[in-house]
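Student: no sequence on this one, just coordinates:
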């Protein structure tokens, strides 16, 4: 299992990085990225602290630990600039908070994030044909999420990814200990979204490919 979308006390998560990583390790996760909610005001603060943890403490855990951000409620016109800023600040992974049906995300966020080359478009809601096709072309992974509310459109996301050949990953979007699901529930949610067992296994391969790319 790999989780590339989690939150710590550096945004609205409940856990410090060490406890989040330890809990994921005990559950059997092999890689985890901390991706706290970020905008212009918080990106550098988050990455300065989380990167320090990853560099000094990450190798003590039996799990690959990465530092990233989830750009959140950034105006679409500024997304490309913010993606570059996050990477310049050391983000190993850039996730974009997509157009979920349960939050007032600005229209155009999905498209702007894909055009900017984020690594993962999180909970993209009712993603369009144009957006899913462009994600496939640009190598942007679309997220199947285990998180309540955001997961309402998992089935649509899965269908659009299949239609256009976009890569999928399964993430928890964990904010609290209860959000880190085990392997059985994780698989059930993916299959419930309409994935076949082979497609579910491919999500883990996609995630591992992202991890390897980020660690280079």
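Tutor: That came in fine, so what should we check first? Predicted model, so just to flag it, every value in this text is computed and none were measured. Numbering: from 1, shown residues only.

Student: drop to CA atoms for contacts and neighbour counts, all remaining ones
Tutor: Will do.

Student: Quick one: the strands in this structure, in order.
Tutor: 2-6, 31-38, 64-71, 93-97, 120-122, 141-145, 168-171 (DSSP state E).

Student: mind checking which of these is nearest residue 49?
Tutor: Nearest to residue 49 among these is strand 64-71 (9.4 Å), distances taken as C-alpha to C-alpha.

Student: can you list contacts of the closest one?
Tutor: 5, 21, 30-39, 43, 46-47, 50-51, 54, 58-59, 82-83, 86, 91-97, 214-215 (C-alpha atoms under 8 Å, 6 or more residues apart in numbering).

Student: A further structure is provided below for comparison with the first:
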């Protein structure tokens, strides 16, 4: 199990970075990205702390702990620059908080995310358009199927468009506490509920996450 979208007490989660990683390892995760909410002002502080704790976890535990961030309610025209700065400061994965139907996310956020070369994942994109999906595919931006309450409401729509456009999908928990972490059974249920078949399930749960991890430049990661 891989999960590329989680939160610690560095933003609105409840656990420390190391405790979240530890609980994920105990739950059988192969890899987890810590992606706390950030804007430009909090980038340096959050990334510095997460990088150190992920490095420590990788040294001692059998889990790929990945330092990342989620750009949340960042003005759409600034997403390219903020994501570039996040990578420069040491984030290995940049997630953008997409246009979920449950929040007043600025229109144009999805489009800015899939056009930004330093963005890896567009999270909970809500009513994703075919244009956005095609750009995500062309620019190698993964699109999220969300297991999070509320954000998951458009999973079927997102999956249908993304698959038609050739987008690489990933399933993420958007965990804010340990009970939010995924089990294999629940992950399969979410994806089946999103309309995926068995071949597509394997792609989303195994092939796409492993390929994404293999692309990362992460000390100690083979």
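Tutor: Done, it's in. These numbers were taken from a predicted model, which means no experiment stands behind them.

Student: on that earlier part again, next, format the strands of the first structure as a markdown table and append distance to residue 209 of the first structure.
Tutor: Output for the strands of the first structure, formatted as a markdown table (distance: least, C-alpha to C-alpha, whole Å):
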| stretch | distance to residue 209 of the first structure |
| --- | --- |
| strand 2-6 | 11 |
| strand 31-38 | 11 |
| strand 64-71 | 13 |
| strand 93-97 | 12 |
| strand 120-122 | 12 |
| strand 141-145 | 11 |
| strand 168-171 | 11 |
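
Student: how about those strands in JSON lines, adding mean neighbour count?
Tutor: Output for those, formatted as JSON lines (neighbours: other C-alpha atoms under 10 Å):
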{"stretch": "strand 2-6", "mean neighbour count": "26"}
{"stretch": "strand 31-38", "mean neighbour count": "26"}
{"stretch": "strand 64-71", "mean neighbour count": "26"}
{"stretch": "strand 93-97", "mean neighbour count": "27"}
{"stretch": "strand 120-122", "mean neighbour count": "28"}
{"stretch": "strand 141-145", "mean neighbour count": "28"}
{"stretch": "strand 168-171", "mean neighbour count": "26"}
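
Student: looking at the ones you listed, which is closest to residue 186 of the first structure?
Tutor: strand 168-171 (7.8 Å).

Student: For the biggest helix by length in the first structure, buried residues please.
Tutor: Looking across the first structure with DSSP state H, the single longest helix is helix 197-215. By 16 or more other C-alpha atoms under 10 Å, the buried positions in helix 197-215 of the first structure come out as 199, 200, 202, 203, 204, 205, 206, 207, 208, 210, 211, 214.

Student: Distance check, the nearest residue to the last one once chain neighbours are set aside against residue 162 of the first structure.
Tutor: Taking C-alpha to C-alpha, 6 or more residues apart in numbering as the measure, residue 214 of the first structure lies nearest to residue 92, with 5.3 Å between them; neighbours along the chain are not counted. In this structure, residue 92 of the first structure and residue 162 of the first structure are separated by 27 Å, where distance is defined by C-alpha to C-alpha, to the nearest Å.

Student: which of the two has more neighbours?
Tutor: Taking neighbours as other C-alpha atoms under 10 Å, residue 92 of the first structure and residue 162 compare with residue 92 leading, 24 against 16.
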